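Enquirer: Fold the following and give me the result.
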Amino acid sequence: MGRVRTGVLISGRGSNMSALIEAAKNDAFPAEIVVVLANNIDAPGLNAAREAGVKNAGIISSSFPDRQSFDRVLDESLRTANVSLVCLAGYMQILSPWFVGRWLGKLINIHPSLLPAYRGLHTHRKAIADGARIHGCTTHFVTPELDAGPIIMQAAVAVAPSDTEASLAARVLEQEHVIYPRTLALVASGLARLKDGRCVLDGMGEPRGSIISPSI
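Expert: Next comes the predicted model:
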């Protein structure tokens, strides 16, 4: 059985994309990154993907009349590359319900908070403002509701009294680079899958929806 052909969607520098590409350099890794797509042609991550030998393309989303029109081009590009899994890695454009439905169970994301806390943007700023003691990141299956899909894996970090938004973000990002490759490996190998709206982790009993990997 061959490795699962995987596409990555980015909007910026693509540091999580690079972590996935690095993990997939190991022939024993169950997924291979075959294409990287961005919603703008100036995303720095496209150069990183190109240097790593991965096919990539940037598409200007503002040139399309609506999200679904753009998402149809994304979908066609992924299917042309014979992709079976899609990873969002700092992809900052909300996907249309049509696209999510096409890839449901085969579309994963990483979010910089311990979901369900702090959906959306500025998660580190919100955690500090709330006086949170624990913060972190979450991988999850993507569903039409923003940042609300079933959790696959989480990593926690302590929030220090001296933390700024930037310092907290840097420590969380380190953990993102750890759990996203692990998550992709789980999903690509079939050990984590979406079933009846929940994440099922094979060999771990009843569906619980998360693995906690603390770093505190």
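Enquirer: Every contact and neighbour count from this point should use C-alpha atoms.
Expert: Will do.
Enquirer: mind checking the longest helix of the chain?
Expert: Looking across the chain with DSSP state H, the single longest helix is helix 165-188.
Enquirer: helices or strands next to that one in the packing?
Expert: For helix 165-188, the packing partners by 3 or more CA pairs under 8 Å, 6 or more residues apart in numbering; DSSP states H and E come out as helix 15-23, strand 31-38, helix 123-129, strand 134-141, strand 151-158.
Enquirer: want to try TSV for the ones you listed, with mean neighbour count and distance to residue 92 as columns?
Expert: As requested, the helices and strands packed on helix 165-188 are exported to TSV (neighbours: other CA atoms under 10 Å; distance: least, CA to CA, whole Å):
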stretch	mean neighbour count	distance to residue 92
helix 15-23	21	13
strand 31-38	26	10
helix 123-129	18	14
strand 134-141	26	16
strand 151-158	24	19
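Enquirer: related to what we said a few turns ago, list the buried residues in the longest helix of the chain.
Expert: For helix 165-188, a neighbour-count test (16 or more other CA atoms under 10 Å) marks 168-169, 171-188 as buried.
Enquirer: Same question for stretch 39-51.
Expert: By neighbour count, with 16+ other CA under 10 Å as the criterion, the buried positions of stretch 39-51 are 39-41, 43-49.
Enquirer: this one next, for a side-by-side:
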Amino acid sequence: MTARIAVLASGRGSNLQAILDAIAAGTLQAEVVGVFSDKPSAPALRQVPVARRWAAKPSAFPDRAAYETALADAVAATRPDWVVCAGYMRILGDAFIARFRGRLLNIHPSLLPKYRGLHTHARAIEAGDSEHGASVHFVIPELDAGTVIAQVRVPILPGDTPETLATRLLPREHALLLAVLGLASAGQLTEQGDVTLCHGQPLLNPLSLDSADRLVS
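Expert: Below you'll find the model as predicted:
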């Protein structure tokens, strides 16, 4: 069965493009049924046909709740199996999360639980860390605190800046997201309450992406 994926994005959409490329190559059995943004000028929107785009400025709504209701209604109308936050820069409210809980994923550029929130590359360098990475996790109301499904690691090199570190991490971040979506699309990933199941077994620790782009325990 082909999984239906809705993507939330605020920027250039590099993770979205990686998803679309994998679908086109036949390595991900999925369909992007809609792209949703809080920024009508976001480049990510241009990666799909007009009929699959939805964008609106939150400032055009009476309040945050009204905006998120409109967003949630638009997402629900595409009947997604999975909703993926891929560079979506707004914190989602409790009502939106509750509506899609258990099929709402986020990719975050840090080795969670380290560095929730923004500026993760700079924070890792400033802390003197020897490695950095990205995590895919289920979304819950607490920011970047849902169960971490899988992570990928890259070294922090002498002389790294936030920009060089981000550039080196990005292709590994793409590979991580695609690997997790492969699990999800195959029906091998579920969230049941506070327990995440992978291949029918409780996921006790995050999976790791190896150099061959495989998820391993």
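Enquirer: if we can go back for a sec, okay, the angle between the longest helix of structure 1 and strand 134-141?
Expert: Helix 165-188 of structure 1 and strand 134-141 are oriented at 30 degrees to each other (axes from the mean of the first three to the mean of the last three CA atoms, to 10 degrees).
Enquirer: chain center to helix 165-188 of structure 1, what's the gap?
Expert: Averaged C-alpha coordinates place helix 165-188 of structure 1 at 9 Å from its chain's average position (CA atoms, centre = their mean, to the nearest Å).
Enquirer: so that helix matches what in structure 2?
Expert: Mapping helix 165-188 of structure 1 onto structure 2 (TM-score structural alignment) gives residues 162-185.
Enquirer: post-alignment, that stretch versus structure 1, mean distance?
Expert: The superposed stretch 162-185 of structure 2 is, by mean CA distance after the TM-score superposition for structure 1, a mean 0.9 Å from where its aligned residues fall in structure 1.
Enquirer: which residues are in contact with that stretch?
Expert: By CA atoms under 8 Å, 6 or more residues apart in numbering, the residues outside stretch 162-185 of structure 2 that reach it are 2-3, 14-15, 18-19, 22, 28-30, 82, 107, 109, 121-122, 125, 133-136, 149-152, 154, 156, 189-190, 209, 213-215.
Enquirer: what's near enough to touch residue 130 of structure 1?
Expert: Applying CA under 8 Å, 6+ apart, no residues contact residue 130 of structure 1.
Enquirer: Counterpart of it over in structure 2?
Expert: Counting by TM-score structural alignment, residue 130 of structure 1 corresponds to residue 127 in structure 2.
Enquirer: quick one: that match and residue 115 of structure 2, what's the gap?
Expert: Going from residue 127 of structure 2 to residue 115 of structure 2 by CA to CA, to the nearest Å gives 10 Å.
Enquirer: Repeat that for residue 178 of structure 2.
Expert: According to CA to CA, residue 178 of structure 2 stands 22 Å off from residue 115 of structure 2.
Enquirer: Check residue 132 of structure 2 too.
Expert: As judged by CA to CA, residue 132 of structure 2 and residue 115 of structure 2 stand 10 Å apart.
Enquirer: Could you find the closest non-adjacent residue to residue 17 of structure 2?
Expert: Using CA to CA, 6 or more residues apart in numbering and skipping residues adjacent in sequence, the residue nearest residue 17 of structure 2 is residue 47, 7.1 Å away.
Enquirer: Next up, the contacts around the nearest residue to residue 160 of structure 2 once chain neighbours are set aside.
Expert: Nearest residue to residue 160 of structure 2, sequence neighbours excluded (CA to CA, 6+ apart): residue 125, at 7.6 Å. Contacts of residue 125 of structure 2 were listed using CA under 8 Å, 6+ apart, and they are 156, 160-162.
Enquirer: Put the buried members of the residues you listed into a PyMOL selection.
Expert: To isolate the buried members of these in PyMOL, using 16+ other CA under 10 Å:
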select buried, resi 156+162
